[in-house]
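Peer 1: This is a predicted model, with the sequence first.
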Amino acid sequence: MPANAPPSTRRLAVLLGGLAMFGPFSIDTLFPAFPQIGAQMGVDKLAMQQTISVYLLAYAAMSVVHGPLSDAIGRRRVILAGLGVFALASAGCALAATLPQLLLFRALQGLSAGVGLIVGRAVIRDVLHGHDAQRLMSHVSMIFGIAPAVAPVLGGWLLGWQRWPFIFWFLVAFAVVLMAVVWRGLPETHPPAARLPLRPASLLRAYAGIARSPRFLRLSAAAALNFGALFLYIASAPAFVLDLMRLSERQFGWFFIPMISGMMLGAFVSGRAAGRIDGARLANVGFACCGVAMALNIGCTLLAGSPSGRWAVLPISLNAFGIALAFPIITLAILDMYPRQRGSASSLQAFFGLLVNAIIAGVLSPLLSGSALHLALGAAAFAVGGWLLWWWETHAMQRVLRVPQEPAALEPVVP
C-alpha cells in the first residue's frame, strides 16, 4: 500500500483495535491455565502471579522505546517488528519446561507487546484531530475491550481441547495474522519529513522535559490510578473467580463479560458524545460513575461477605464504564501537549500506567486477593486517588486559562 494512501476511519479502527488486543490476550488467556501450569511446574499461586508481573515490567521498560522509535523510523516498521518478536516469544512460552524458562519468554512477550497500543495511539493523532480523534480513540477502545472479555473464556475452551501450551500456539497464530493484516492494510502515517532523529541523549532530554511537566504527571497518574481500580480485579481474576466466586476454569466469562461490556458501553458513549459534550465535563461524569461503583462494591461486599452471586460483578462493570468515559479524554489531552513528540508522550504515559499495573500484579494482588473486602477497599483507594488528581488538574487548568500563555510553553524544545 502506498505510504500516502489515506486510511478509512472504520478500517483504521478495526486494525488498531486488533493491534491493541494482543497485549490483553497475553495476560487474560493464561488465567484459566494457572492451576494446570502450577501443577506441572511444581509452583504455587504466588509464583504463577509473577508471570503477570514479569510481563508487565518488561512491557513498561520497553514502552519508553516504542514511541520514540516510531517517531524516528516510522510507525509501520515498529509495529511489524514488534509483532514478529511477539510471535517468537509466544512460541518460546509454549515450549517452556520450567518456570524460569516461562518467565524469560514472558518477559520477551512484554518487550514486544506494547507496539500495538502505544504506537497505535500515535497513529490516531497522526491522521485525525479534535473530536474526530476522540471518536476514533473511543472506537478503538470498544474493539480493544473485546479482548479481556473473550480471552479468558477462549483460554478455558482451549484448555478443554489441549493442554496449556496450546494457548501460546494460539497467540503465535494471532500475531502472524496481525502481521499479514498490517502489511497489507496499514499505511505509514508518520512521513520522513516529520520524523525525529533517534539520539539517546536527545531522547533522555525529551523524556526529562515531559516528566518534569506537572500537568503531564497529573494526567498520567490520574489515568493510571483510575484504571488501577479495575486492573486490581483483572490481576486477581484467578483468585476472584476460582476461589471467591467459586466458579470453574470455563466460567471466567461471568466476571469478564459484564466488566468489559461496561467498558465497551463507556467507550461507545464517549465516541457519541464527542463534539456534543465538553470533554472535561464528560470525564467528570466518568469519575463520578467510578465513585458510585466503588461505594456500591464496598457496600455489597460488606452485606454479602463473599462475591458468590453473579451480581457481584455489576459494580465492577459500572467502574469500567466510568473509566472508558474518562480515559480517551485524558489520553488525548496528553498527546495534544506534545504535537511533535506524540510517540514519546504516549510511551511515557504507558510506562507510568504499566508500572502501576506491575506493582498491582506483583505486590498488591497477592496481598489482597484472598479477601473480597480487601479487594474492594484497595480498588476504592485507587479510584479516589485518580479522582483527586483529576480534580487537581481541572482546577489548575482553570487558573492557567485566566493567564495569557505563550504558544512555545505548550511543548518543550528538544535539541
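Peer 2: Received it, and whenever you're ready, just let me know what you need. Numbers count the residues shown, from 1 in each chain.
Peer 1: From now on I want contacts and neighbour counts done on CA atoms only, so please keep to that.
Peer 2: Will do.
Peer 1: Please, where are all the helices along the stretch 251-400 of the chain?
Peer 2: Along the stretch 251-400 of the chain, counting by DSSP state H, counting those that start in this stretch, helices occupy 253-273, 279-304, 314-337, 342-359, 365-368, 372-401.
Peer 1: Mean neighbour count added to those helices, as TSV?
Peer 2: Shown next, in TSV, are these (neighbours: other Cα atoms under 10 Å):
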stretch	mean neighbour count
helix 253-273	23
helix 279-304	19
helix 314-337	24
helix 342-359	25
helix 365-368	20
helix 372-401	18
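Peer 1: another structure for you, compare them:
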Amino acid sequence: MPEGYRRLAALLGALTALGPLGVDMYLPAFPVMGADLAASPAAIQRTLATFLLGMAAGQLLFGPLADRYGRRPPLFGGLALFAAASLGCALAGSAESLAWLRLLQAIGGCAGAVVARAVVRDLCDERGAVRMMAMLMLVMGAAPILAPMLGSALLALFGWRSIFWVLAAYGATALLLVALALPESLPPERRHRGGPSEILAVYLQILRDRRFLAHALASALPMLGLFGYLVASPYVLMERHGLSPLAYGFAFGANAFGLILASQVVARLVRRVEPARLLVVALSACAVAGLLVPLAVATGALWPLLAALFLYLSVMGAVLPMASALAMQPMGRIAGSASAVIGTLQFSGGALVGVLLGALGGGSPWPMALLLAVAGSGGLLAHLALRR
C-alpha cells in the first residue's frame, strides 16, 4: 500500500477512534465518578448508554450530509461539537447533566466513523477496502489499549474530570489535522442532491438490500457482546474480582491487542482468500468464543473469564473490517448513508445493552456472559440466513 495511503489510514483511524476513546478512557473512573457525583452505578452506566445512543442517532444525520456536501464539511462540524461537549463533561455537576453532555459529545464524535468508512469506499476496491479497514483498526485498536491506562493515570494524578479535558484536546487536534491533511474524496458531480423524502428513500433502499444487511448484521450483532463487555466489565472485573483500575486497564489493553493482531492477520489472508469466505470462518469462531464465556463464568475463577473474553474480542478484529468493507462495496454514491446505517445498527444495539445491563447487572457477570453467547451466535446465523 502506498505511503500516502498509510498516512491516510492513520488519520482515518484517529477519527474512528473518537468513539472508542469516548468510551474506554473513562471506564476505570466509574466507581470514583459515582462517589464524587453521589450517583448510583446504574446512573453512571447511563452516561455510557447515552453516549452509545448519540453515536447511533448522530450517524443518521451525518451520513446524508456527507453524501450531499462532501466528506470534509460535516466532519468539521462534528469534531467541533465533540470538543465543546467534552469541555462541558469536564465541568458537569451531576450524573444527569453528564449524561446529556455525553449525548452531544457522541453526536459530534460519530462524524469521524461515518466519514472514515465513506472515504475508504470512495478510494478502494473490495480487497483494498478490507486491507484499509484493517489498517484503520491498527490505529483505532490502539485506543482501547492506551485509553484505559491513560484514563487510570489521569484519574490517579488529576481526578476523573481531567479525562474529559484530554478528550476535548483530542477533538480539537483532530479538527486541525483534518483541515490540513484530509483531501476531499467525493467530487461535486458524485454528490447526492436529494431532499428529505429522497434521503428516506435511500435509507429504505439500503435496508432492502439483503447483501448489505447480511454483512451489516454480521458486524452489528457480535458488537452487542463487545458493548456488553464495555458496560459490565468495570464492575465485574474490578468490584467482583478485585482488579485495581491499573490492572483493569492492562487487561482491557490485552484484549485490544488481540483485536489488532487478528485484524492484521486478516489483512494478509485476504490477498489469497475471498473475503466472503473468510468472514464465515471468523463469524463461526466468534460464535464459539461467545459460548465459552458462560462456561468460564460458571467456574467462578478470574483467569478462565479473562481468556474467554480475550478470544471473543480478538475475533472481533477479524469480523469488523471484512463485514464493513463487504457491506460498503456496492453502495457507490450513497456510501455516506450506508456507513450511517452500519454505525446506527451497531451503536443503537450498544445503547440498548447499556440500559439493560445497567438495570439488570448489579455486578453479576451472568448478564454479560449470556449476552456474548447470544451475540456471537446471532451474527453467524443472521449472516447465513440473509446471504442465502
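Peer 2: Now that the structure is in, tell me what you want to look at. Quick caveat: nothing in here was measured; it's all calculated off a predicted structure.
Peer 1: between the helices of the stretch 251-400 of the first structure, which gets nearest to residue 69 of the first structure?
Peer 2: helix 342-359 (7.9 Å; Cα to Cα).
Peer 1: corresponding residues in the second structure for the closest one?
Peer 2: Aligned using TM-score structural alignment, helix 342-359 of the first structure spans residues 335-352 in the second structure.
Peer 1: mean deviation of the matching stretch from the first structure?
Peer 2: After superposition onto the first structure, stretch 335-352 of the second structure sits on average 0.7 Å from its aligned residues (mean Cα distance after the TM-score superposition for the first structure).
Peer 1: can you list contacts of that stretch?
Peer 2: With contact meaning Cα atoms under 8 Å, 6 or more residues apart in numbering, stretch 335-352 of the second structure is reached by 48-53, 55-57, 59-67, 113-115, 117-118, 121-122, 202-203, 206, 216-217, 219-221, 223-224, 227-228, 324, 328, 331.
Peer 1: re earlier: distance to residue 194 of the first structure added to the helices of the stretch 251-400 of the first structure, as JSON lines?
Peer 2: Formatted as JSON lines, the helices of the stretch 251-400 of the first structure follow (distance: least, Cα to Cα, whole Å):
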{"stretch": "helix 253-273", "distance to residue 194 of the first structure": "28"}
{"stretch": "helix 279-304", "distance to residue 194 of the first structure": "28"}
{"stretch": "helix 314-337", "distance to residue 194 of the first structure": "16"}
{"stretch": "helix 342-359", "distance to residue 194 of the first structure": "11"}
{"stretch": "helix 365-368", "distance to residue 194 of the first structure": "43"}
{"stretch": "helix 372-401", "distance to residue 194 of the first structure": "30"}
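Peer 1: mind checking which of these is nearest residue 76 of the first structure?
Peer 2: Nearest of these (Cα to Cα): helix 342-359, 12.8 Å.
Peer 1: list the buried ones in stretch 100-109 of the first structure?
Peer 2: Buried residues in stretch 100-109 of the first structure, defined by neighbour count with 16 or more other Cα atoms under 10 Å: 102-109.
Peer 1: Now render these as a markdown table, adding secondary structure.
Peer 2: Below are these laid out as a markdown table (DSSP: H, G, I helix; E, B strand; the rest coil):
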| residue | secondary structure |
| --- | --- |
| 102 | helix |
| 103 | helix |
| 104 | helix |
| 105 | helix |
| 106 | helix |
| 107 | helix |
| 108 | helix |
| 109 | helix |
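Peer 1: re the thing from before, which of the contacts of stretch 335-352 of the second structure count as buried?
Peer 2: 48-53, 55-57, 59-67, 113-115, 117-118, 121-122, 202-203, 206, 216-217, 219-221, 223-224, 227-228, 324, 328, 331.
Peer 1: Just the residues you listed: which are in helices?
Peer 2: 48-53, 55-57, 59-67, 113-115, 117-118, 121-122, 202-203, 206, 216-217, 219-221, 223-224, 227-228, 324, 328 (DSSP state H).
Peer 1: and the residue of the second structure most remote from its centre, helix, strand or coil?
Peer 2: Most distant residue from the mean C-alpha position of the second structure: residue 189, 31.3 Å away (Cα atoms, centre = their mean). Following three-state DSSP, residue 189 of the second structure is assigned to helix.
Peer 1: Give me the aligned partner of it over in the first structure.
Peer 2: Using TM-score structural alignment, residue 189 of the second structure pairs with residue 193 in the first structure.
Peer 1: just residue 66 of the second structure next, same as before
Peer 2: Using TM-score structural alignment, residue 66 of the second structure pairs with residue 70 in the first structure.
Peer 1: Tell me who's in contact with that match.
Peer 2: 76-78, 119, 343.
Peer 1: will you turn the residues you listed into a markdown table that also has distance to residue 395 of the first structure?
Peer 2: Listed next are the contacts of residue 70 of the first structure as a markdown table, based on distance: Cα to Cα, whole Å:
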| residue | distance to residue 395 of the first structure |
| --- | --- |
| 76 | 39 |
| 77 | 41 |
| 78 | 38 |
| 119 | 31 |
| 343 | 27 |
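Peer 1: hang on, the earlier thing: which one, of the helices of the stretch 251-400 of the first structure, ends up nearest to residue 94 of the first structure?
Peer 2: Nearest of those to residue 94 of the first structure, taken as Cα to Cα: helix 342-359 at 22.8 Å.
Peer 1: State the distance from the counterpart of residue 293 of the first structure in the second structure to residue 251 of the second structure.
Peer 2: The equivalent of residue 293 of the first structure in the second structure is residue 289 (alignment by TM-score structural alignment). Distance of residue 289 of the second structure to residue 251 of the second structure, computed by Cα to Cα, to the nearest Å: 17 Å.
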